[in-house]
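Peer 1: Sequence first, then the predicted structure, then my questions.
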Amino acid sequence: MKIFDRVKKNYSKLERRDFLFAYLIVLFPVAQFLIFWFYVNASSIGLAFQDSMGNFTWANFKMVYNGFVDEDMLGINLGDSLLRSFILWIVGEGFIFPITLITTYVLTKKIVGHYVFRVIYYIPGLMGAIIWTLLIKEMVAYSGPITKTLLSLGVDLPLGARKNGLLRHEDTAFVTLLTVRSIMGIVGNNAVLTGAYTRVPDELFESAELDGAGFFTQMFKIAIPCIWATICTLLTFALCSIFTCDYNVWLFTDGTGRYGTSTIGFQLFNLTYRLSTGSGSTGYGYPAALGVVLTAITLPVVLVGKHLLEKMSENVEV
């Protein structure tokens, strides 16, 4: 009571009303965090150590181990799925992301037709994952334009790919998925990077031009250092999703993950979905244990990666 009396004495009625409004505004996201993040994750960790009767067990982690060294109950090797996820991430962040930095910078320099190219960049993001996936599936089907174009160019496609499409043969399915990931990755961060580039003062570029700096010199010496904080944030978020993003494997393969396309993110979703529909052969303990193992792998990677990115940002001079 003394605390409330002190508040009444030190603050006016209007100020106390403002404080109450601020607390009520903050209350919703805090409650959302406690329920949908803390409670859900704490429950998942608890499920990893429980059997179907709620008793303590290590059997779920043994099934995860067997899934890595052999196959899980769905006939998919978790080690291969983990490797595919890593390959997709490396291609997306190590190869496609630098290309996105360059293409976005070129568009912000207002070249001829830059408005048209910018609209073309935004169209895939506006279409939605399901529509985009259905469109790609039709294009790479056995009668699709991409498959026909490859055959007309003399590309020696496997017989199964020619009969069933590029996504239905082990030699072409993952390569097709990797290509789609690359195309979508180029346009993925375009809006964020465009906003970051446009905040760089024009005076810096004008001064560099007077000093004789070329196009790429301005980009690597001025533009990228100025938006380095944004780049670090995007890469940190990318590290967090290194093993959990499913890259639309469910939609591309009709929920099967066959033909060598299964990723670890797809496998997590597939297991949980089958259990929720009653078609799974285990309890939620197995996918929960798999999530704990992936968290144990990802956490040090994210912490070390974030530390290195922060160290690099300290050395960046604008």
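Peer 2: On my side now, so go ahead. Remember, it's a predicted structure, so these values are computed and weren't measured experimentally.

Peer 1: Going by C-alpha atoms from here, please, whenever you check contacts or count neighbours.
Peer 2: Noted.

Peer 1: mind listing the helices for the stretch 201-318 of the chain?
Peer 2: Ranges of helices within the stretch 201-318 of the chain are 202-210, 215-218, 224-226, 228-240, 249-252, 264-276, 285-315, based on DSSP state H, counting those that start in this stretch.

Peer 1: Tell me which of those approaches residue 19 most closely.
Peer 2: Closest to residue 19 of the helices of the stretch 201-318 of the chain, according to CA to CA: helix 228-240, at 31.6 Å.

Peer 1: for that closest one, packing partners?
Peer 2: helix 285-315 (3 or more CA pairs under 8 Å, 6 or more residues apart in numbering; DSSP states H and E).

Peer 1: Please spell out which residues along the helix it packs on are buried.
Peer 2: Across helix 285-315, burial judged by 16 or more other CA atoms under 10 Å covers 285-292, 294, 298, 302, 305-306, 309-310.

Peer 1: Between the residues you listed, which sits nearest residue 86?
Peer 2: Using CA to CA, the buried residues of helix 285-315 come closest to residue 86 at residue 298, 11.5 Å.

Peer 1: ok, that closest one to residue 265 distance?
Peer 2: Here residue 298 is placed at a distance of 13 Å from residue 265 (CA to CA, to the nearest Å).

Peer 1: Likewise for residue 215?
Peer 2: As for residue 215, its distance to residue 265 is 40 Å (criterion: CA to CA).

Peer 1: same check, this time on residue 19
Peer 2: Using CA to CA, residue 19 is found at 43 Å from residue 265.

Peer 1: likewise residue 179?
Peer 2: Distance of residue 179 to residue 265, given as CA to CA: 18 Å.

Peer 1: what's the answer for residue 64, then?
Peer 2: Residue 64 sits 14 Å away from residue 265, going by CA to CA.

Peer 1: can I assume residue 252 is in contact with residue 135?
Peer 2: No: shown here, residue 252 and residue 135 do not form a contact pair, counting by CA atoms under 8 Å, at 10.3 Å.

Peer 1: A further structure is provided below for comparison with the first:
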Amino acid sequence: MESRRRKPDWLKMRPPSGTRFTEIRSTLRDRNLNTVCEEANCPNLGECWSGRDGPGTATFMLMGDRCSRGCNFCDVETGGMEPLDPEEPENVADAVAEIGLEYVVLTSVDRDDLEDGGSAHFAETIRAINDRDPEILVEVLIPDFGGDPDAVDRIIDAEPDVIAHNVETVERLQWPVRDRRAGYDQSLRVLDRVNRTSDVHTKTSLMLGVGEYDHEVYRTLSDLREIDVDIVTFGQYLQPSRSHLDVFEYVHPDVFETWRRVAEEEFGFLYCASGPMVRSSYKAGELFVDALLREGDSVEHARRRARAAGEA
């Protein structure tokens, strides 16, 4: 299979190490917290946790380490759902303060077993962080909550700075890439509702290398801009194990750069992070939002700062 061949040089990862990495891991363990960085085997874990370009960052994964869905690209375990930890929102806020983060990313597993999909728990965590320090910027990467608009509204009402929801791939490939309970139109409705009912920045992410055609990626960008999504990221799909979806293609970095230019220059996205190792929660993207919101930079200046950090 294509995915079992030797990976190209541009996909080589640096193993996590360093004092800062150890400190963050220890803080998370002490508070019984999960991160998507570890659970999904993110290739950027070492870079982000080491704090090479700043105080370090981590993407907290709420509501446990088991998902009610079984997407064929994801390494998070499926099934065996457990009750929510009522102390998790405060534990996350405590960890954020202890680590010294200025920009926090929250995501979660899907919890279709819960009546509200866990949206109230998600919102409580956002508020716990904001109550501790309103200067902290909070980005959330939310599930689709089964298409429930009330659940999306709970997230909006908690006032995060960025709301992300991933379409993951082009419309034709939603299955077999995603669980059948997810869907292209449903994801677009989530992002559209955020944009129609709030001023918060919206963000989404696509994986390349799962068999998409260029015209399908182009159409996806068009659909996203039609509902005013602000930020998009592109990354290479990597097969977590042989039981997961095969890699169709290892996409060259030059192609990722082309999609970045198309997204920003042709479609007018505020920012596009695009590269083989880019993931939806990606430090350069966070630095862009930080410069845009905290520093009040222009879009172009914020882009330059984020690019410089990403290339360092």
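Peer 2: Noted; the coordinates are in hand. Predicted model, so just to flag it, every value in this text is computed and none were measured.

Peer 1: TM value for the aligned chains?
Peer 2: Here the TM-score for the pair of chains, by TM-score structural alignment, normalised by the length of structure 2, is 0.25; 119 aligned residues with a CA RMSD of 5.8 Å.

Peer 1: more neighbours, residue 215 and residue 265 of structure 1?
Peer 2: Neighbour tally, residue 215 of structure 1 and residue 265, criterion other CA atoms under 10 Å: the higher count belongs to residue 265, 23 against 13.

Peer 1: Give the buried residues for the helix or strand hosting residue 29 of structure 1.
Peer 2: Assessed by DSSP states H and E, residue 29 of structure 1 sits inside helix 13-33. For helix 13-33 of structure 1, a neighbour-count test (16+ other CA under 10 Å) marks nothing as buried.

Peer 1: How many neighbouring residues does residue 26 of structure 2 have?
Peer 2: Count around residue 26 of structure 2 with other CA under 10 Å applied: 12.

Peer 1: Then it would be within a helix, right?
Peer 2: Yes: going by DSSP: H, G, I helix; E, B strand; the rest coil, the assignment for residue 26 of structure 2 places it inside a helix.

Peer 1: What residues does it make contact with?
Peer 2: By CA atoms under 8 Å, 6 or more residues apart in numbering, no residues touch residue 26 of structure 2.

Peer 1: where's it relative to residue 99 of structure 2, distance?
Peer 2: For residue 26 of structure 2 relative to residue 99 of structure 2 (CA to CA), the value is 10 Å.

Peer 1: next one: residue 208 of structure 2
Peer 2: Distance, residue 208 of structure 2 to residue 99 of structure 2, by CA to CA: 33 Å.

Peer 1: Repeat that for residue 153 of structure 2.
Peer 2: Between residue 153 of structure 2 and residue 99 of structure 2 the computed distance is 30 Å (CA to CA).

Peer 1: And residue 308 of structure 2, by the same measure?
Peer 2: Going from residue 308 of structure 2 to residue 99 of structure 2 by CA to CA gives 24 Å.

Peer 1: Tell me which of the two has more neighbours.
Peer 2: In this view residue 308 of structure 2 and residue 99 are compared by other CA under 10 Å, and residue 99 has more residues nearby, 18 against 11.

Peer 1: What number of residues are in the vicinity of the residue nearest to that one when sequence neighbours are not counted?
Peer 2: Leaving aside its chain neighbours, residue 99 of structure 2 sits nearest to residue 24 (6.5 Å; criterion: CA to CA, 6 or more residues apart in numbering). By other CA under 10 Å, the residues close to residue 24 of structure 2 number 21.

Peer 1: How about the one 10 residues further on?
Peer 2: Burial of residue 34 of structure 2, expressed as a neighbour count using other CA under 10 Å, amounts to 21.

Peer 1: can I get the helices of the stretch 201-318 of structure 1 in JSON lines with distance to residue 114 of structure 1?
Peer 2: Below are those laid out as JSON lines (distance: least, CA to CA, whole Å):
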{"stretch": "helix 202-210", "distance to residue 114 of structure 1": "18"}
{"stretch": "helix 215-218", "distance to residue 114 of structure 1": "16"}
{"stretch": "helix 224-226", "distance to residue 114 of structure 1": "20"}
{"stretch": "helix 228-240", "distance to residue 114 of structure 1": "23"}
{"stretch": "helix 249-252", "distance to residue 114 of structure 1": "32"}
{"stretch": "helix 264-276", "distance to residue 114 of structure 1": "36"}
{"stretch": "helix 285-315", "distance to residue 114 of structure 1": "30"}
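
Peer 1: For residue 123 of structure 1, which of those helices is the nearest?
Peer 2: helix 249-252 (19.6 Å).

Peer 1: So which elements touch that closest one?
Peer 2: Secondary-structure packing of helix 249-252 of structure 1 (3+ CA pairs under 8 Å, 6+ apart): helix 129-139, helix 264-276.

Peer 1: mind running it again at 10 Å?
Peer 2: Under the contact criterion of 3 or more CA pairs under 10 Å, 6 or more residues apart in numbering; DSSP states H and E, helix 249-252 of structure 1 touches helix 129-139, helix 173-188, helix 264-276.

Peer 1: Nearest to residue 145 of structure 1, out of those helices?
Peer 2: Nearest to residue 145 of structure 1, of those and by CA to CA, is helix 129-139 at 5.4 Å.

Peer 1: Run the angle between that closest one and helix 173-188 for me.
Peer 2: 130 degrees (axes from the mean of the first three to the mean of the last three CA atoms, to 10 degrees).

Peer 1: which of the residues in helix 129-139 of structure 1 are buried?
Peer 2: 133, 136-137, 139.

Peer 1: got the buried residues for whichever helix or strand comes after it?
Peer 2: Using DSSP H and E, the helix or strand that follows helix 129-139 of structure 1 towards the C-terminus is helix 145-152. Neighbour-count burial for helix 145-152 of structure 1 flags 146-148 (criterion: 16+ other CA under 10 Å).

Peer 1: now, among the residues you listed, which is nearest to residue 229 of structure 1?
Peer 2: Using CA to CA, those come closest to residue 229 of structure 1 at residue 146, 39.0 Å.

Peer 1: just to revisit the earlier point, make CSV out of the helices and strands packed on helix 249-252 of structure 1 and add distance to residue 60 of structure 1.
Peer 2: Shown next, in CSV, are these (distance: least, CA to CA, whole Å):
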stretch, distance to residue 60 of structure 1
helix 129-139, 33
helix 173-188, 29
helix 264-276, 13
